[in-house]
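Novice: what would the 3D arrangement of this be:
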Amino acid sequence: MPPTDASTDAGTAPRTDARSRTSPGADSEDTLDLRLPDEFLALFAERTGAAGTLEGAGDAGATTERSERSGGEPGPWAGGSGRCETRHTAAAPAGDDLLDRVGDWGPTATAAGVFQLVPVHIDRDLPLIGRWMDDPAVAAFWELSGPGTATEDHLRAQLGGDGRSVPCLGMLDGTPMSYWEIYRADLDPLARHYPARLHDTGIHLLIGGVTNRGRGLGTILLRAVSDLVLDRRPSCARVVAEPDLRNTPSVSAFLSAGFRFSAEVDLPDKKAALMVRDRALRDLL
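Specialist: So this is what the prediction gives:
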């Protein structure tokens, strides 16, 4: 793994189900607040039965189970990150958009061209994403290759969910060249493995075509997309990612894009590097 600077957090993140709250201007220290976020309380309240007991809290009441990437990163130079079985704990309140309308974020100028996230339309985009997932270098991390329906199932689970994860194509100058997942890390089972804060937003990335790999695009796009998250989601103070620790090029790309290495995290199917980009430090790293 590449060396990190003096701001790197050492050690392994504790396992916890607690969520913490912060304001967008909060510092970057990883602290734990044992107060449940209001969103969780609201979600659980909707599930309360007539006798006043919580229905659907935790895994026992899960309504939907799906495989989700625990830290997708750019293409074969960075790969996916292995699979983590996750469960939805409750449905989001009707009308809520948990990620502030990713499809409306619009284009952004980068050193590589004009980039835009476009939410996946499965009938239109499945063949392309499927080809990318079948690349052996990608399949080694994302584990969605083969003749079955793994890629389709993975996409439909997100598209049919409550909006906590939005799969997108990354368009560079109008051409689809990458696959992204923008997700609420604080509402994801990942939050059990690190001191999550309310509105933490996670990103997974796969760079598709071979011609787009090894040219520094991962770093450029990771910075651009994390900037989009911080600009379009004012309630989010941190962007997080969990690349596989074995995936040295990916970890290096995150570091070069302004993320800091926070901790090693033991996830169900991999040991991950928890990468964090803090709003308070975005202009310094």
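Novice: C-alpha from now on. contacts and neighbour counts both.
Specialist: Fine.
Novice: so residue 86 is in which element?
Specialist: Here residue 86, judged by DSSP states H and E, is contained in strand 83-87.
Novice: so which elements touch that strand?
Specialist: strand 65-69 (3 or more C-alpha pairs under 8 Å, 6 or more residues apart in numbering; DSSP states H and E).
Novice: change it to 10 Å
Specialist: strand 65-69, strand 260-267 (3 or more C-alpha pairs under 10 Å, 6 or more residues apart in numbering; DSSP states H and E).
Novice: other SSEs contacting the last one?
Specialist: Spelled out, that is strand 260-267. Where contact means 3+ C-alpha pairs under 10 Å, 6+ apart, strand 260-267 is packed against strand 83-87, strand 238-241, helix 248-256, strand 270-278.
Novice: so the last one versus helix 248-256, what angle?
Specialist: Pointing back at strand 270-278 there. 20 degrees (axes from the mean of the first three to the mean of the last three C-alpha atoms, to 10 degrees).
Novice: can you name every helix or strand that strand 270-278 contacts?
Specialist: Going by 3+ C-alpha pairs under 10 Å, 6+ apart, strand 270-278 lies up against strand 201-207, helix 217-232, strand 238-241, helix 248-256, strand 260-267.
Novice: got the contact list for residue 84?
Specialist: 66, 67, 68, 69, 70, 71, 189, 190, 267, 268, 269, 270 (C-alpha atoms under 10 Å, 6 or more residues apart in numbering).
Novice: out of the helices and strands packed on strand 260-267, which one sits most buried?
Specialist: Most buried of the helices and strands packed on strand 260-267, by mean neighbour count (mean count of other C-alpha atoms under 10 Å): strand 238-241, with a mean of 26.
Novice: now that one, how far from the centre of its chain.
Specialist: Relative to its chain's centre, strand 238-241 lies at 7 Å (C-alpha atoms, centre = their mean, to the nearest Å).
Novice: just stretch 177-194 next, same as before
Specialist: 3 Å.
Novice: now the other sequence, so there's something to compare against:
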Amino acid sequence: MPPTEASTEADTDPAAQVTPGSGPDTGTRTHTGSDPGAATDCEDTLDLRLPDELIALFARGTEQPGDAGAGARAGEPWGSADAAVGGVGGSWAGDSGAGGGDLLDRVGGWGPVTTGVGVFQLVPVRPGRDTPLVSRWMNDPAVAAFWELEGPESVVERHLRPQVDGDGRSVPCLGVLDGIPMSYWEIYRADLDPLARHYPARPHDTGIHLLIGTVADRGRGLGSVLLRSVADHVLDKRPSCARVVAEPDLRNTPSVSAFLSAGFRYSAEVDLPDKRAALMVRDRALRDLL
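Specialist: This next block holds a predicted model:
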């Protein structure tokens, strides 16, 4: 089970958050390992507007076949031209390890989804490219209280590597809204996770952890909108999955509230090694009712 989430959103104080060991934390936006087990929403406001240099790359189109790994080199700007505009493709689209393989039906190829706050896409993390950003978010004190991944970038690297290099049962992703990376997600096979020892898991149960990156994106309902959209995206892309689950820390009231607002139902309280959690479930059979 991952750490604990730091806060989810649900129109509350941005300081109350949760996760890598707990529920996800979701916030909202104005314009808007591998224990995968939590999500949070925190971090100081960060200006992530795309630089002119990256905009210029858009005109050059996608990489040519044979230019292997051109977009994945450490230090290169985030994403590719296609990724930056929320499209399918780009240098990250073919990442089999980060993409989830067969265990999660290739998260990297799920493509964008239109939400009430903009076009959103899950882009599998590449440690060399994305560790600095994720580490910055994890060092927000409100996030660190639950995820416990604060410190040098190597701490986050050690959290991401086993997932990226593993068998695809947990896929760390950047949440990209209207071309801007603004959240961190872990999509994982809950039925293959240590979490399955603590609740009556069903085959292909899929878990979600979430962290909203910037303070400005928290506390306005954004987390609920994205949680609902991503959970339904999971159900659409994984026909074998009948339920999407999450386990926010019971202390993270904003996180639990965000899940409820996103159409999850409160199923039970479960004692996990690192927290007492609320088991939240979004059922395929009830998705049109909740």
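Novice: that older thread, got a markdown table for the helices and strands packed on strand 270-278 of structure 1, with distance to residue 45 of structure 1 too?
Specialist: A markdown table is the format used below for those (distance: least, C-alpha to C-alpha, whole Å):
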| stretch | distance to residue 45 of structure 1 |
| --- | --- |
| strand 201-207 | 24 |
| helix 217-232 | 28 |
| strand 238-241 | 27 |
| helix 248-256 | 38 |
| strand 260-267 | 29 |
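Novice: re earlier: okay, the helices and strands packed on strand 83-87 of structure 1, which one's buried deepest?
Specialist: strand 260-267 (a mean of 22).
Novice: which residues of structure 2 does that strand align to?
Specialist: Counting by TM-score structural alignment, strand 260-267 of structure 1 pairs with residues 265-272 of structure 2.
Novice: likewise stretch 235-246 of structure 1?
Specialist: Stretch 235-246 of structure 1 covers residues 240-251 of structure 2 once aligned (TM-score structural alignment).
Novice: same check, this time on stretch 162-177 of structure 1
Specialist: Aligned using TM-score structural alignment, stretch 162-177 of structure 1 spans residues 167-182 in structure 2.
Novice: ok so, going back, which one of the contacts of residue 84 of structure 1 is nearest to residue 131 of structure 1?
Specialist: Nearest to residue 131 of structure 1 among the contacts of residue 84 of structure 1, counting by C-alpha to C-alpha, is residue 69 at 17.5 Å.
Novice: what is the equivalent residue in structure 2 for that closest one?
Specialist: By TM-score structural alignment, residue 69 of structure 1 lines up with residue 3.
Novice: got it, and residue 212 of structure 1?
Specialist: Under the alignment (TM-score structural alignment), residue 212 of structure 1 pairs with residue 217 of structure 2.
Novice: picking up where we left off before, among the helices and strands packed on strand 270-278 of structure 1, which is nearest residue 194 of structure 1?
Specialist: Smallest distance to residue 194 of structure 1 across these (C-alpha to C-alpha): 7.4 Å, for strand 260-267.
Novice: what about that closest one, how far off from structure 2?
Specialist: Once fitted to structure 2, strand 260-267 of structure 1 is off its aligned match by 0.3 Å on average (mean C-alpha distance after the TM-score superposition for structure 1).
Novice: now do that strand against strand 270-278, angle only.
Specialist: Using the same axes, to 10 degrees: strand 260-267 of structure 1 against strand 270-278 is 150 degrees.
Novice: how far does strand 260-267 of structure 1 sit from the chain's center?
Specialist: 14 Å.
Novice: burial of residue 175 of structure 1, as a residue count?
Specialist: Here the count is done by other C-alpha atoms under 10 Å, and residue 175 of structure 1 has 12 residues near it.
Novice: quick one, what contacts it?
Specialist: Residues in contact with residue 175 of structure 1 (C-alpha under 10 Å, 6+ apart) are 114, 115, 116, 169.
Novice: nearest to residue 149 of structure 1 among the residues you listed?
Specialist: Closest to residue 149 of structure 1 out of these is residue 169 (19.0 Å), distances taken as C-alpha to C-alpha.
Novice: right, and the helix or strand after the helix or strand hosting the closest one?
Specialist: Using DSSP H and E, the element containing residue 169 of structure 1 is strand 165-172. Moving toward the C-terminus from strand 165-172 of structure 1, the next helix or strand (DSSP H and E) is strand 175-184.
Novice: so who does residue 158 of structure 2 touch?
Specialist: Going by C-alpha under 10 Å, 6+ apart, residue 158 of structure 2 touches 33, 34, 127, 131, 149.
Novice: before we move on, which element is it in?
Specialist: Going by DSSP H and E, residue 158 of structure 2 is part of helix 153-164.
Novice: that helix: average distance to aligned residues in structure 1?
Specialist: Overlaying structure 1 shows helix 153-164 of structure 2 at a mean distance of 1.3 Å from the equivalent residues (mean C-alpha distance after the TM-score superposition for structure 1).
Novice: isn't residue 253 of structure 2 right next to residue 18, touching?
Specialist: Yes - here residue 253 of structure 2 reaches residue 18: they are 9.0 Å apart, a contact under C-alpha atoms under 10 Å.
Novice: re earlier: of the contacts of residue 84 of structure 1, closest to residue 83 of structure 1?
Specialist: Nearest member of these to residue 83 of structure 1, counting by C-alpha to C-alpha, is residue 69, at 5.1 Å.
Novice: ok, that closest one - contacts?
Specialist: Counting by C-alpha under 10 Å, 6+ apart, the residues that residue 69 of structure 1 touches are 80-86, 141-144, 154, 181, 203-205, 242-243.
Novice: 7 Å - rerun?
Specialist: 81, 82, 83, 84 (C-alpha atoms under 7 Å, 6 or more residues apart in numbering).
Novice: tabulate those residues (CSV), appending distance to residue 260 of structure 1.
Specialist: Converted to CSV, these look like this (distance: C-alpha to C-alpha, whole Å):
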residue, distance to residue 260 of structure 1
81, 18
82, 21
83, 23
84, 23
